[in-house]
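Trainee: Build me a model:
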Amino acid sequence: MVMRYTLRQLEVFLAIAHFENVSHAAHHLSMSQSAASGALKELEGLYDIKFFERAGKRLKLNELGRQFWPRAEALLAQARELESDLQSRRDLGRLNVGATLTIGNYLAVAIMADYMAQQPGARVHLEVANTRSIVDRVLSFELDLGLIEGELNHPDLELLPWREDELVVFCSPDHPLSSKQALTDEDLRAAHWIVRESGSGTRQTFERALHGLVAELDLALELEHTEAIKRAVETGLGISCLSRVCLQEAFKRGSLVELSVPHRDFNREFYFVLHRQKYRSPGIERWLELCRASVQ
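Mentor: Okay, here's the model as predicted:
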């Protein structure tokens, strides 16, 4: 059954019942007298009934109006309670966030913990995939926003800078290149490389940094996960290039060694990606605030 009356019509009815005057009721509701009069007329016309009798300039409730008043009051009170509840919980709901592997595994989980701690009852779904997959799911509105490593240009997407990052070339402590103070292009050509797959932001930055040299490199192994790449490098299968974010602990332990390539630029940025037509809910805005605060 479709409800034909509106809550606004009920508000008008109750205001007129209280003030017994359309003009005063309209002023109370911050609407014009004609709009208030029209709302009452529409409500009565829907059911071909009358709620008021005119007594001079006053409108007095008739018997039907007096019976209807408390029920309308109760219904509107419930509606206001629901509105208040929804307002107080507007930041909750379900937030669907996508993050690339580096961000998802090393940064996003801590932000998610802060988000949920500050908003008890909030639900966050974190999907971890490569940049191409995250972008596709933001485009199809399956994700509320994405945290990505790669740059892009799409008319339906907004790309917002988040934080700076840097890729690092590295190897195992026993690798022949580990003792070199700086690598040359010839060293890079001669090495066996273990790299991220095409479509990842890390691979995009890697190829940009080694522009003009990529076609000559020995890309011996492509892997989708940073931890798998780190393990492969530790066993001596080759050298690699990943975000400093995911290498800090390994460098501290000494299980991996940083290689200097000063003549190549491995700097990049992490970005937020959002659909331009997506409503920026309070939950989305709060997530962005926490991400930005995590850099300070």
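Trainee: C-alpha only now, for contacts and for neighbours.
Mentor: Will do.
Trainee: mind listing what the nearest residue to Cys171 once chain neighbours are set aside touches?
Mentor: The shortest distance from Cys171 to any non-neighbouring residue, by C-alpha to C-alpha, 6 or more residues apart in numbering, is to Ile239 (4.8 Å). For Ile239, the contact set (C-alpha atoms under 8 Å, 6 or more residues apart in numbering) comprises 169-172, 191-194, 233.
Trainee: Switch these over to a markdown table; also include distance to Gln67.
Mentor: Formatted as a markdown table, those follow (distance: C-alpha to C-alpha, whole Å):
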| residue | distance to Gln67 |
| --- | --- |
| Val169 | 80 |
| Phe170 | 81 |
| Cys171 | 83 |
| Ser172 | 84 |
| Ala191 | 88 |
| His192 | 86 |
| Trp193 | 82 |
| Ile194 | 79 |
| Val233 | 81 |
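Trainee: One more sequence to fold, the one below, so I can look at both together:
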Amino acid sequence: MKYTLRQLQVFLATAHFQNISKAANSLAMSQSAASSALSEMESQFDIQLFDRVGKRLQLNSLGHALRGQAEALLRQAEDLELALQQHSAVGHLKVGATLTIGNYLAIHIMSRFLQELPGAQVELDVANTAAIAAKVKNFELDVGLIEGEISDPELDIIPWMEDELVVFCAPDHPLATKKKLSEKDILNAQWILREQGSGTRQAFDWAMHGILPELTILLELQHTEAIKRAVEARLGIGCLSRVALKEAFSRGSLIPLLIPNRNLKRQFYFILHKQKYRDSSIDQWLTLCQSLYH
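Mentor: Reported below is the predicted structural model:
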């Protein structure tokens, strides 16, 4: 075999950081050792994996094509090492979740996962749909749990569970006594919404197709709790996942508003890189998610 696992580690770290010095630091190597490992692998096969742009090393088309295979091979080697050491076959899982899922569902899933698989490790990264998709695509995350619609030829997008957005207001808001909001009510209201790039905002915008440019959007916030607090303060009305509003509705600090003829249903998805090696921990995570929430 003409390449080593260490060379693959240097290749992948350099692809991630786009800088040989940062790649070396992440692997606890000297810069010269990392540079030599990368050069040797390229010279052994008479190839070039990166375009040198100043101090930055940018993956070229060949490097991009091989990256997924290298990731898969290295992950399998790590699993084999764990098995040889007679430790748990479940390794270190990096999960990304959008804000609604991360704040209201993922912690429960993580708790069950760790109970059922002693010795497992899980890292959770919470961000909006666009950010999670980018990290899965860049092999920074093993699996993403998202609430937005995306399309990318490099990603597997797997339907998970149905969700519903709910429009809501404070109990003493002028619209609170309305059984159903009219089109005029929707247009006259001041809205407090999630930011662009979030799955919740994407679903809301689709639901308001035809009148979206006419809406008065007072605030765009990145966190669901901030939106709920602003709505409780009567700054406007909001629209979030029913999952995020369950407790507030139960205690009466917020109340739902009905909007006829607007489709506020949506889908949650799993996303994985198509070239990602799916070990047992990824499969068990997906199975647990589907058993707990479907």
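Trainee: one step back: what separation is there between the aligned partner of the residue nearest to Cys171 of the first structure in the second structure and Lys94 of the second structure?
Mentor: Using TM-score structural alignment, the partner of Ile239 of the first structure in the second structure is Ile237. Separation of Ile237 of the second structure from Lys94 of the second structure (C-alpha to C-alpha, to the nearest Å) stands at 35 Å.
Trainee: Gln275 of the second structure now?
Mentor: Separation of Gln275 of the second structure from Lys94 of the second structure (C-alpha to C-alpha): 16 Å.
Trainee: Check Leu12 of the second structure too.
Mentor: Counting by C-alpha to C-alpha, the gap from Leu12 of the second structure to Lys94 of the second structure is 16 Å.
Trainee: Which parts of the second structure are strands?
Mentor: In the second structure, the strands defined using DSSP state E lie at 50-53, 56-59, 92-97, 121-126, 143-146, 155-169, 190-194, 216-221, 237-241, 255-257, 265-273.
Trainee: Mean per-residue distance, the shortest one versus the first structure.
Mentor: Between strand 255-257 of the second structure and its aligned partner residues in the first structure, the average distance after superposition works out to 0.2 Å, using mean C-alpha distance after the TM-score superposition for the first structure.
Trainee: what's that strand aligned against in the first structure?
Mentor: Per TM-score structural alignment, the counterpart of strand 255-257 of the second structure in the first structure is residues 257-259.
Trainee: One more: the third one?
Mentor: Taking TM-score structural alignment as the measure, the first structure aligns residues 94-99 with strand 92-97 of the second structure.
Trainee: and the matching stretch, which residues are buried?
Mentor: Neighbour-count burial for stretch 94-99 of the first structure, counted by 16 or more other C-alpha atoms under 10 Å, picks out 95-99.
Trainee: Check stretch 141-159 of the first structure too.
Mentor: Here stretch 141-159 of the first structure shows 143-152, 157-159 as buried, counting by 16+ other C-alpha under 10 Å.
Trainee: what's next to it, contact-wise?
Mentor: With C-alpha under 8 Å, 6+ apart as the criterion, stretch 141-159 of the first structure contacts 95-100, 103, 131, 134-135, 137-139, 200-202, 204-205, 268-278, 284.
Trainee: what's it aligned against in the second structure?
Mentor: Going by TM-score structural alignment: stretch 141-159 of the first structure matches residues 139-157.
Trainee: what comes up buried for the biggest helix by length in the second structure?
Mentor: Taking DSSP state H as the criterion, the second structure has its longest helix at helix 61-84. For helix 61-84 of the second structure, the neighbour count (16+ other C-alpha under 10 Å) marks 63, 67-68, 70-75, 79 as buried.
Trainee: How far away from the center of its chain is it?
Mentor: Distance, stretch centre to chain centre, for helix 61-84 of the second structure: 22 Å (C-alpha atoms, centre = their mean, to the nearest Å).
Trainee: and that helix, what does it pack onto?
Mentor: If contacts are counted by 3 or more C-alpha pairs under 8 Å, 6 or more residues apart in numbering; DSSP states H and E, helix 61-84 of the second structure sits against helix 5-17.
Trainee: which part of the first structure lines up with the helix it packs on?
Mentor: Per TM-score structural alignment, helix 5-17 of the second structure has no counterpart in the first structure.
Trainee: Same question for that helix: list its buried residues.
Mentor: Applying 16+ other C-alpha under 10 Å to helix 5-17 of the second structure flags 7-17 as buried.
Trainee: will you turn the residues you listed into JSON lines that also has distance to Asn25 of the second structure?
Mentor: Shown next, in JSON lines, are the buried residues of helix 5-17 of the second structure (distance: C-alpha to C-alpha, whole Å):
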{"residue": "Gln7", "distance to Asn25 of the second structure": "15"}
{"residue": "Leu8", "distance to Asn25 of the second structure": "15"}
{"residue": "Gln9", "distance to Asn25 of the second structure": "12"}
{"residue": "Val10", "distance to Asn25 of the second structure": "10"}
{"residue": "Phe11", "distance to Asn25 of the second structure": "13"}
{"residue": "Leu12", "distance to Asn25 of the second structure": "13"}
{"residue": "Ala13", "distance to Asn25 of the second structure": "10"}
{"residue": "Thr14", "distance to Asn25 of the second structure": "11"}
{"residue": "Ala15", "distance to Asn25 of the second structure": "14"}
{"residue": "His16", "distance to Asn25 of the second structure": "13"}
{"residue": "Phe17", "distance to Asn25 of the second structure": "10"}
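Trainee: pretty sure Glu232 of the second structure contacts Ala170?
Mentor: Yes. Assessed by C-alpha atoms under 8 Å, Glu232 of the second structure is found in contact with Ala170 at 4.9 Å.
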